[in-house]
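okay, sequence plus prediction incoming.
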Amino acid sequence: MSSCLFCKIVAGDIPADKIYEDEDVFAFHDIGKQAPHHFLVIPKIHIASLNETNDAALVGKLTLTASKIAKDLGFADEGYRVVMNCNDHGGQTVYHLHLHCLGGRVLSWPPG
């Protein structure tokens, strides 16, 4: 989608602090970080929200990519949180499926 912020990031039209990229996914540091480590993992194809997909392999790849990056960045053993916000009441602000990975501090529950 030409107006989607994350599609523009994937296309290279908007810069991002990239951590990882392969043929299916793109990961980058969140500009509004909520923890010492806070990055997003997104599919390269536009999917508006979790409600808009039934691609279990892709959703699984987003999760496994987050785990790999947490290990690579050295905070996996202490622990981290993986979150997908869905639609307005779930706190989704960018309508392109994305996974948040947060770590580097003790995270409280409930989240908010």
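Yep, that arrived.

could you use CA atoms for every contact and neighbour count after this?
Fine.

identify the residues contacting the strand ranked longest in the chain?
In the chain, ranked by residue count with DSSP state E as the criterion, the top strand is strand 37-43. Contacting residues not belonging to strand 37-43 are listed as 6, 24-30, 33, 58, 62, 65-66, 96-104 [CA atoms under 8 Å, 6 or more residues apart in numbering].

try this one side by side with the last:
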Amino acid sequence: MHCLFCSIAEGTSSSNTVYEDTNTLAFMDILPMTPGHCLVIPKRHVRDIFELGDEDAAHVMLACREVAKRVKEKLEPLGINLLNNNGPAADQSQFHFHIHLIPRYGRDRLLHPWERSYGNPDQIRTIAEVLRGERELPRSE
């Protein structure tokens, strides 16, 4: 199966590269949410965070930090969002692990795609216990 991001990493598809090392590549997003929106990828094909190994995870995060420093210094955003989508329900459109690095410029009108509200404290506590392995997730029948 053809992977656009593998082609970019191999140099057979073009991109506007902003950072590259042995294991990772960062390039400009062609559908930028704000000016300076970059994608950071492992060069090796990894479908999503669930397939991402420890070494690749470390390399990608170090590359994100380097690109973020460059963006902050050169573009002077007021903040930066890192965003990663995994699976169709999370709006993953390219099935090669990647992190969006999105500079934020105050009145850029970019909104989070979800509304935030306080959660139910009992549910929050129960889910934390499930994630720590202290209990099973209650199933409704």
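Structure received. What you see is a predicted model; the values in this text were computed from it and never measured.

can you give me the TM-score here?
In this superposition the chains share a TM-score of 0.86, using TM-score structural alignment, normalised by the length of the first structure; 110 aligned residues with a CA RMSD of 2.0 Å.

re the thing from before, superposed on the second structure, where does the longest strand of the first structure end up, distance-wise?
Average distance, strand 37-43 of the first structure versus aligned residues of the second structure after superposition (mean CA distance after the TM-score superposition for the first structure): 0.5 Å.

can you list which of the contacts of strand 37-43 of the first structure are found in strands?
Going by DSSP E, the strands hold 25-29, 99-103 from those.

hang on, R47 of the second structure packs against S93?
No - at 11.0 Å, R47 of the second structure does not count as touching S93 under the criterion of CA atoms under 8 Å.

can you get me a residue count around C3 of the second structure?
The number of residues packed near C3 of the second structure is 13, by other CA atoms under 10 Å.

now which residue in the first structure aligns to it?
Superposed on the first structure with TM-score structural alignment, C3 of the second structure falls opposite C4.

follow-up on the earlier one: which ChimeraX command selects the buried ones in the contacts of strand 37-43 of the first structure?
Buried residues among these (16 or more other CA atoms under 10 Å), as a ChimeraX selection:
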select :6,25,26,27,28,29,30,62,65,66,96,97,98,99,100,101,102,103,104
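
show me what contacts H2 of the second structure?
Going by CA under 8 Å, 6+ apart, the list of residues near H2 of the second structure is empty.

secondary structure element for it, which one?
According to DSSP states H and E, H2 of the second structure maps onto no helix or strand at all.

next one: it from E73 of the second structure, what distance?
Per CA to CA, to the nearest Å, H2 of the second structure is found 36 Å from E73 of the second structure.

what about the longest helix in the first structure?
Taking DSSP state H as the criterion, the first structure has its longest helix at helix 56-72.

in the second structure, what range does it match?
With TM-score structural alignment as the criterion, helix 56-72 of the first structure aligns to 54-70.

who touches the matching stretch?
So stretch 54-70 of the second structure is in contact with 18-19, 23-26, 40-42, 80, 99, 101, going by CA under 8 Å, 6+ apart.
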